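>>> Sequence plus predicted model, see below.
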Amino acid sequence: MLPNPRHLTKAAHRLKRAQQTLFRRQKGSARREKARRRVARLHHKVAVQRQSPCTRSPSASRRGSRRSPPRTSTSPG
């Protein structure tokens, strides 16, 4: 049996803090834009976590996210 995942709660807390930071930034500044992008990224992360609850085992999720092996470069000559 899998333990109760707390990643959604933690991500929601991070989102809350990021939104508070965004609110304090001055409009039009580069830091506000950076904070806005961070909030958007965290919103997306929380939305994905809510849509797909963790139903697979940790080893199965690692196997499913494995990338293809790196390509070897062949140089002519």
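Thanks, I have it. Numbers count the residues shown, from 1 in each chain.
>>> contacts, neighbours, all on C-alpha from now
Fine.
>>> what about Ser61, which helix or strand?
helix 58-64 (DSSP states H and E).
>>> Ok, Gln20 next?
helix 7-24.
>>> That helix: what's the following helix or strand?
Defined by DSSP H and E, the subsequent element after helix 7-24 is helix 30-51.
>>> Okay, one more to line up with it:
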Amino acid sequence: MASQRTFIVTISETYTSNMPAAVTQLESHGLQVQQVLGMLGQVIGQAADERVKELKGLDCVQSVDSEQQYKAL
């Protein structure tokens, strides 16, 4: 089974007014949505690395970024 990572998906401007449609597209292409940040135009969710290229190709997607974790020194 492919490992899942958390991604932050930024929604393209043309879809920010219709976030439910964007979320549906993302889910149908393998993103397990955890949180929708409508005011920021972002969706946070988990997907296999193999799905990233497919997600980036969707009309509703501006960018797909891997979640980063920082540790204090």
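Good, I have the coordinates. Keep in mind that this is a model prediction, so the values were computed, not measured.
>>> Need the TM-score between these chains.
The TM-score (TM-score structural alignment, normalised by the length of the second structure) is 0.25; 32 aligned residues with a CA RMSD of 3.5 Å.
>>> residues in contact with the helix holding Gln20 of the first structure?
With contact meaning CA atoms under 8 Å, 6 or more residues apart in numbering, helix 7-24 of the first structure is reached by Arg32, Ala35, Arg36, Arg38, Val39, Leu42, His43, Lys45, Val46, Gln49, Arg50.
>>> Which of the residues you listed are buried, as a PyMOL select command?
A single PyMOL command selects the buried members of those (16 or more other CA atoms under 10 Å):
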select buried, resi 32+35+36+38+39+42+43+46
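>>> Distance to Arg62 of the first structure for the contacts of helix 7-24 of the first structure - can I get that in a markdown table?
What follows is those, written out as a markdown table (distance: CA to CA, whole Å):
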| residue | distance to Arg62 of the first structure |
| --- | --- |
| Arg32 | 35 |
| Ala35 | 30 |
| Arg36 | 31 |
| Arg38 | 26 |
| Val39 | 27 |
| Leu42 | 22 |
| His43 | 23 |
| Lys45 | 18 |
| Val46 | 20 |
| Gln49 | 16 |
| Arg50 | 19 |
